[in-house]
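A.B. asks: Could you work out the structure for the sequence below:
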Amino acid sequence: MSACITLAHGAGGKKTAELIDTVFKAHLANPLFTGDDAAVLPTPGKKLAFSTDGFIVSPSDFPGGNIGKLSICGTVNDLACMGAEPLYLSCAVVIEEGLPLCDLDRYVKTMAETAAEVGVQVVAGDTKVAGKGQVDRIFITTTGIGKLTDGVETSGAKAVPGDAVIVTGDIGRHGCTILLARNTFGIDAAVTSDCAPLWGAVESMLSVTKDVHVIRDATRGGVGTVLYEIAAQSKVGICLQSAQIPVAPAVRGACGMLGLEPLYLACEGRMVVIAPAAQAPALVAALRRTPYAREAAVIGRVTAEQAGHVVMETEIGAKTMLPPPRGELLPRIC
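C.D. replies: The predicted structure follows:
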């Protein structure tokens, strides 16, 4: 597949139909996939969760994934954080003129593989071709619908003093991967993105207990930004134990050389979970039984002190205020 995308592929005629048939339909076809103006879907007869997200990562291929995988994981994980089983996705794709068709085919193939792993169906979509230089290779927007699990109600405003703070694995890998993939600093480190679909991890937790207060995916701004958002929403303080925060050695080394804090680097396959402390051991055990959360750990607790702030406690008991987030360290990470 050596040809490239042309403006004709976005004109709505024969070339557009061929592109849909040979790339999108070839990989994403299912009984609900439609060429009509909208998909008609069966509903589960209960509350639904609904989310949408755009993906413009640069570079669009990176160790551990690509923009296609990212576009499925991002929306699936947003639904999962609400305790919703992902059911259906749509995707809108804006392609730069000149993108090799083999690259587009690879991205869509990865989308199909990731969706199949989760059990979610891509049922509708749209394709546009932009002129050379108007888009950086490819932008993807996915919209998802999920079925809420009975008895689950999560929100960033539900953390209470005494709760445990859990992360589902080592942090900062996606942001570090994207940074190194740009070859800006000439650092050679074996770091791969944590990009992964997390509904299985959430489902495993909810099979143990539905008494979970907060689930958030730590994407832009990383775990540190998410914790500050939760502290503000719930009007609580959060105290972290520095020794308990899992960081891969390669990520820690790269961050040390660049003066970066892993807590503020994006994750694309990690969640922050806040739940009653009594439930934490069972939740961590359930998470560790799933493929993308084997390093889940309790990293801190929710407190009534220092409301709206996140405090770090060192191994010797010293405490310091984690600086509030001041904007994304890296542009175009998702």
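A.B. asks: When you work out contacts or count neighbours from here on, use the C-alpha atoms and nothing else.
C.D. replies: Will do.
A.B. asks: what's near enough to touch Val311?
C.D. replies: For Val311, the contacting residues are 237-240, 319-322, by Cα atoms under 8 Å, 6 or more residues apart in numbering.
A.B. asks: What of Lys47?
C.D. replies: Lys47 makes contacts with 147-148, as judged by Cα under 8 Å, 6+ apart.
A.B. asks: re earlier: quick check: of the contacts of Val311, which has the highest neighbour count?
C.D. replies: Compared across those, Ile238 has the highest neighbour count, 30 neighbours, by other Cα atoms under 10 Å.
A.B. asks: Next, the structure of the following sequence, for comparison with the previous one:
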Amino acid sequence: MPLRSYPNIVLGHGGGGKLSAELVEHLFLPAFRNEQLEDLGDAAVFTMSGQRLAISTDSFVVRPLFFPGGNIGELAINGTVNDISMSGAKPLYLTVGFIIEEGLPLSALGQIVDSMATAAATAGVAIISGDTKVVDKGHGDGVFINTSGVGVVPDGYSIGPNQAKPGDVVIVSGTIGDHGMAIMSVREGLEFEAPIVSDTAALNGLISQMLDVCPHIHVLRDPTRGGVASSLNEIAQSSQVGIVLNENKIPVNPAVKAACELLGMDPIFVANEGKLLAIVPENEADQVVAVMRNHELGRETAVIGQVVSAHPGMLVARTGIGGTRVISMQIGEQLPRIC
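C.D. replies: Have a look, this model is predicted:
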């Protein structure tokens, strides 16, 4: 297995970059291969009794448990709701599993659970099953949370990472890098004139309005681990198209930009938890953008690039000085343990 010559798992294997991709391609996919798994989307879409369903699962190990703008609990709910929604599905039900470290204050766990209940109600989903395990002190980092979800996919939608087509437009729903830099600012004790707050949010309401005006959206993706760059690289490879970004059009919060410059990071690789990428036909882009900007979670929506037939499988960017650069997927992750 060509896993970058690592004999053991390293943090980079969970970072959403090349190491994660190799782990999936060379270990998990060969072992579990089936038609639904092949697409490697945010959620698997399948048909049961004539009804198209979407199912997704995710685990959350963020450190610290509480951060500006949220905590691990609402992050878990929003993240799974978003994964289901990226297939065009309406999320309905979630399950939740807790792995709790001995010694975690009950008050902290109560706060996390309350925020999960609020997030689920806001997203319009129900938590219908769960599990709890407790591990020895020193073996759990407070609490880890696993969530799984299921939703219904309306007829007529064909959304997936392999559906991008030359001529399509690439849209982002707002400023990038907010979540990752909110986590890092807490870890590093950084303070800025304007606080950096996580963007964690459930995007199913925004997506529903987008699909109302454009049921032919080709790709939806929430750029979490690895950020916008990793998500677009995966889409380019899956669809075998090229993607060209205009760097000057990518919205970045000034405080996030300053933090990235201070830490030597590129916001295009930093995780988001309340933003989406949409790849839509060019002739329908204006109405999609208009609807997104009228929604509270899409006020700063921007068109940031286009899909081309040249350089299939590659992501490139037009720089501010008129040049171009290839944006490759990173080996690991700039910021481990951010979701």
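A.B. asks: Return the subset of the contacts of Val311 of the first structure lying in helices.
C.D. replies: If you go by DSSP state H, those have nothing in helices.
A.B. asks: just the residues you listed now: which is nearest Phe55 of the first structure?
C.D. replies: Phe55 of the first structure lies nearest to Leu322 out of the contacts of Val311 of the first structure, by Cα to Cα, at 28.9 Å.
A.B. asks: In the second structure, what residue corresponds to that closest one?
C.D. replies: Residue pairing (TM-score structural alignment): Leu322 of the first structure is matched to Ile327 of the second structure.
A.B. asks: Return the residues in contact with that match.
C.D. replies: Taking Cα under 8 Å, 6+ apart, one finds 229, 314-317 in contact with Ile327 of the second structure.
A.B. asks: Arg288 of the first structure too?
C.D. replies: Contacts of Arg288 of the first structure by Cα under 8 Å, 6+ apart are 294-296.
A.B. asks: Let's see if you can find the most crowded of the residues you listed.
C.D. replies: That'd be Ala296 among the contacts of Arg288 of the first structure, by other Cα under 10 Å, with 26 neighbours.
A.B. asks: The closest residue to that residue other than its chain neighbours: neighbour count?
C.D. replies: The shortest distance from Ala296 of the first structure to any non-neighbouring residue, by Cα to Cα, 6 or more residues apart in numbering, is to Thr168 (4.0 Å). Counted with other Cα under 10 Å, residues neighbouring Thr168 of the first structure total 26.
A.B. asks: Distance check, Thr168 of the first structure against Lys210 of the first structure.
C.D. replies: 17 Å (Cα to Cα, to the nearest Å).
A.B. asks: What lies in contact with stretch 296-309 of the first structure?
C.D. replies: Stretch 296-309 of the first structure is contacted from outside by 159-170, 228, 231-232, 235-242, 244-246, 280, 284, 287-288, 321-322, 324, using Cα under 8 Å, 6+ apart.
A.B. asks: Assign Ala259 of the second structure to helix, strand or coil.
C.D. replies: helix (DSSP: H, G, I helix; E, B strand; the rest coil).
A.B. asks: Alignment lookup: it to the first structure.
C.D. replies: Match for Ala259 of the second structure (TM-score structural alignment): Ala254.
A.B. asks: what residues are up against its match?
C.D. replies: 176, 187, 189.
A.B. asks: Equivalent analysis for Pro323 of the first structure, please.
C.D. replies: Pro323 of the first structure sits next to Val310 when contact means Cα under 8 Å, 6+ apart.
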